[in-house]
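S.K.: What follows is a predicted structure for the sequence shown.
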Amino acid sequence: MTYPTGEQYEIRHGGYRAVITEVAAALREFEHDGVALNPGYPATSTPPWGSGIVLAPWPNRVEDGQWTLDGKEQQLDLTEVSRHNAIHGLLRYTPYRLVARDDASVTLAATIYPQHGYPFIVETIVTYALSDSGMTVTHTATNRSDAPAPFALGTHPFFRIGGVPTEELVLTVNASTRFDVDERLNPLAEVPVDGDYDLREGRAVGELELDTAYGGVATVEGVVATLRAPDGRELRVLQDDAHGYVQVFTTREFPLFDAAGEREGYGLAVAIEPMTAPPNAFNSGLGLHWIEPGATWNGAWGIQYAG
């Protein structure tokens, strides 16, 4: 059978199990000893709300899909038509090729070729690897063009802790600033976190309604965010120094599926998205990497679970 997300790559180590998709190199399933750590979706579905996909060569939005290169305006395809923006990069519907695979890891690659608004060739590689401590996800990007290429990266994983209602999970994010946005969710200014946006002491996910980029990240032993269940179980999201930003997104319209993969309604879900740059980085320059011809950029993030 041919699935909407292509081949499905299952990896295992100890109690951990994950399924990565060929299309968009998405984290479709993730669990530990049968405890689901993401909401998941069946192989017969496309990723709801971009669940688990890789975002390159930019995460989030480019306002109006427009930016300037060497004094010349570039126009990206508008992929968020309702808000007139270009969103989540150029690999969302791209099949990755298999580079390497063993029981506990899989490495996939996809090349960004010149297209509307992005006249560069960038080879990207992502490795998902399981260990006793959890999952590590490493990314590289190599510029195969003859001019410096702008590049930023993000991922879009949703998380849960088994059958605990997402409303009851407490979310902590180690970030001191956020990006205020306009009605099209494009950034206006980076401001200190306050009120409902301040997650440094933890807030119940059920109280939140966010589609918010955070800066001022100060990881604690690499941890940028945690989800804690009432019984003390905890999921931790880690970022390296290359990832200076994180997006938190909540939706009450995430599709729920039964054991047979049939949709049975909608519910609350929370995404914690490691990012190397904030929204509209192609215009602001914040966190944007210019990769020299032949050079390679790399970064990593990860997930730990304390049961």
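M.R.: That came in fine, so what should we check first?
S.K.: Going by C-alpha atoms from here, please, whenever you check contacts or count neighbours.
M.R.: Fine.
S.K.: what are the ranges of the helices in the stretch 51-200 of the chain?
M.R.: Applying DSSP state H, counting those that start in this stretch to the stretch 51-200 of the chain gives no helices.
S.K.: In contact with Gly52, which residues?
M.R.: Residues near Gly52 by CA atoms under 8 Å, 6 or more residues apart in numbering: Ala25, Ala26, Leu27, Arg28, Thr155, His156, Pro157, Phe158.
S.K.: for Gly202, same thing?
M.R.: Applying CA under 8 Å, 6+ apart, the residues near Gly202 are Val170, Leu171, Thr172, Val173.
S.K.: can you count the residues close to the closest residue to Ile112 other than its chain neighbours?
M.R.: Spatial nearest neighbour of Ile112, chain neighbours left out: Val122 (5.1 Å); criterion: CA to CA, 6 or more residues apart in numbering. A count of neighbours around Val122, defined by other CA atoms under 10 Å, yields 26.
S.K.: Tell me the spacing between Val122 and Ala109.
M.R.: Remark: distance between Val122 and Ala109 (CA to CA, to the nearest Å) = 11 Å.
S.K.: what do you get for Asn280?
M.R.: 25 Å.
S.K.: The two - which one has more neighbours?
M.R.: Each of Asn280 and Ala109 has its neighbours counted (other CA under 10 Å); Asn280 has more, 25 against 21.
S.K.: Put this next to the first one:
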Amino acid sequence: MTSHSTSRDVTGEHLHLVHELDAPPAEVFRHLVEPALLARWFGPHSVRVPEESVVCEPFPGGEWNLVMVDIATSTPYPVMARVSEIVPPRLLVCREIDIEADDATFNGLRLRIELHEHDGDHTLLELRQGPFPADTTMAADSAEGWVQSFEKLDAVCGAPATPAPQEAAGPRSGGPGPRPPGQYRVNVNTPLPTGTQHVLVHGTQRAVIAEVGASIRTYSVDGRDVVLPFDETTLAPAFSGAVLAPWPNRLRDGLYRYEDTTYEVPLTEHDRQTALHGLVAYARFTPPADIAPTSTSVTLEHELVPTPGYPWALLVCATYTLDDAGLRVHVATTNLSSANAPYGIGFHPWLSPGAASVDECTLRVDAVRHVTVDERLLPTGTEPVAGPFDLREATALRGIALDDAWVDVTRDEDGLSWIVLASPDGHAAALWSDATMDTWQVCTGDGIPRIERRGVAAEPMSCVADAFRTGERLVHLAPSATHEVTWGLALL
């Protein structure tokens, strides 16, 4: 079998590894849960795992235990864990037990292994583990152990081995009997707040699209972040990377009138008494049955059900694709209702300055008119760009705080309008939008929890704030009609 390199990301108390295997997910999954197969590859090169020490109970609450034995000294190193979630042949989540504790309690260390189809019959194995104790080398040491384990897995996975059993192996005496596959997806721990993670890889580019909000959770090129990443175990901070529909930005008082009827949606920004960023930023988006994810592209959709405040059914379908030019996003929204629907859309990635601070960067925004606002950040009009709002040329951000919109965008010879955050490292995190959107929002994140001016939100939008009330750039989506937009990210 071919030996592949492993992508490593060891940050603080967590590690994240991605490794390609020349076998389909079903075969790789067997090597995670069948004792004879797990013993063949688990642990660094300096240890062996006796098959008789391995216990794998493939159901939530089951044991996942083994003993690594140092080949030189015969010193045993037990590993004890409990399965908290299992979805054959895609997902295994375990929590490690502190065997030194008197009550053998969980030590908080969590192992998550996801298997993704890749290039036909290959697999991308994605592993996350943590949190490790702070101010130690344990995360890095564990990463090295996993890398060596994967080298062994390369050699055995897909090689002739024991035939797959006809039914799931039963647990040890005294435990519950074999579980049918339909019962496997049971969570003992709280589900991830970001949902399923869809990993895209193209060359040195890597993106993770989260199920919740169809959010761009990470996007990097050659290890350099293009957007501010956030952890899968936390809620997305400040709408990071999310789809904003059926309206972007703010809606005054959560009230609007459309075709002679007044509607009210819940307020989500109470200090300004506005409804912010639509209804789907924290909704689940799932792959449609007829479009399978690949290693470079994933399509996710969400059907917005009618509510008293927005009584139209919409199907929002977002496709994310990595290619040589970067990350491309295309969203098509179809009105499933029998009446016209008011509609707008936007997106909320936070551009990353890399290792620099925002104050060390410059910003360019391709637009010639700035949107003026009141004390609630709701539009009052537009004005020609001037002073700190004239960002047509790269402008130093030190001393400039923004939460502003621009219209009358300018475009290059390819018909694209850009926002470019340039850093001292010689790179620039950049976002482009084609002719399907003509409005920008930019925010430097001052005072926003978990952002605190660490990045710059570059938000392409089809309309400005409060469009449901003003009608400015509002889309009137007819029954069965589809509205489409396209934008993208790149590291320049």
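M.R.: Good, I have the coordinates. Keep in mind it's a predicted model, so treat the numbers as computed, not measured.
S.K.: Tell me how they score on TM after superposing.
M.R.: The TM-score (TM-score structural alignment, normalised by the length of the first structure) is 0.93; 298 aligned residues with a CA RMSD of 1.6 Å.
S.K.: on that earlier part again, next, the contact list for the counterpart of the residue nearest to Ile112 of the first structure in the second structure, please.
M.R.: Under the alignment by TM-score structural alignment, Val122 of the first structure pairs with Leu314 in the second structure. Contact partners of Leu314 of the second structure, counting by CA under 8 Å, 6+ apart, are Glu303, Leu304, Val305, Thr333, Thr334, Asn335, Leu336, Ser337.
S.K.: Skipping adjacent residues, who's closest to the third one in space?
M.R.: To tie it back to what came earlier, the one meant is Val305 of the second structure. Ala313 (5.0 Å).
S.K.: now the strands: where do they sit in the stretch 151-300 of the second structure?
M.R.: 197-202, 205-210, 216-221, 224-225, 243-244, 250-252, 255-258, 261-264, 274-276, 297-304 (DSSP state E, counting those that start in this stretch).
S.K.: Pull out the buried positions in the longest one.
M.R.: Same thing as strand 297-304 of the second structure. Ser297, Val298, Thr299, Leu300, Glu301, His302, Glu303, Leu304 (16 or more other CA atoms under 10 Å).
S.K.: and the gap between the residue most central in space within the first structure and Leu91 of the first structure?
M.R.: Closest to where the C-alpha atoms of the first structure average out (CA atoms, centre = their mean) is Thr155, at 1.7 Å. Per CA to CA, Thr155 of the first structure is found 11 Å from Leu91 of the first structure.
S.K.: what do these two both touch?
M.R.: Common neighbours of Thr155 of the first structure and Leu91 (CA under 8 Å, 6+ apart) are Val54, Leu55.
S.K.: Please identify the most buried of the strands of the stretch 151-300 of the second structure.
M.R.: Across the strands of the stretch 151-300 of the second structure, averaging neighbours per residue (mean count of other CA atoms under 10 Å) puts strand 243-244 on top, at a mean of 28.
S.K.: What residue in the first structure is the furthest from its centre?
M.R.: Gly71 (30.8 Å).
S.K.: Which residue of the second structure is paired with that one in the alignment?
M.R.: Aligned partner of Gly71 of the first structure by TM-score structural alignment: Asp260.
S.K.: repeat for Pro150 of the first structure
M.R.: Match for Pro150 of the first structure (TM-score structural alignment): Pro342.
S.K.: what's the burial count for the residue lying closest to that match once chain neighbours are set aside?
M.R.: Counting by CA to CA, 6+ apart, His476 is the residue found nearest to Pro342 of the second structure once chain neighbours are left out, at 5.0 Å. With neighbours defined by other CA under 10 Å, the count for His476 of the second structure comes to 15.
S.K.: Enumerate every residue touching His476 of the second structure.
M.R.: Asn340, Ala341, Pro342, Tyr343.
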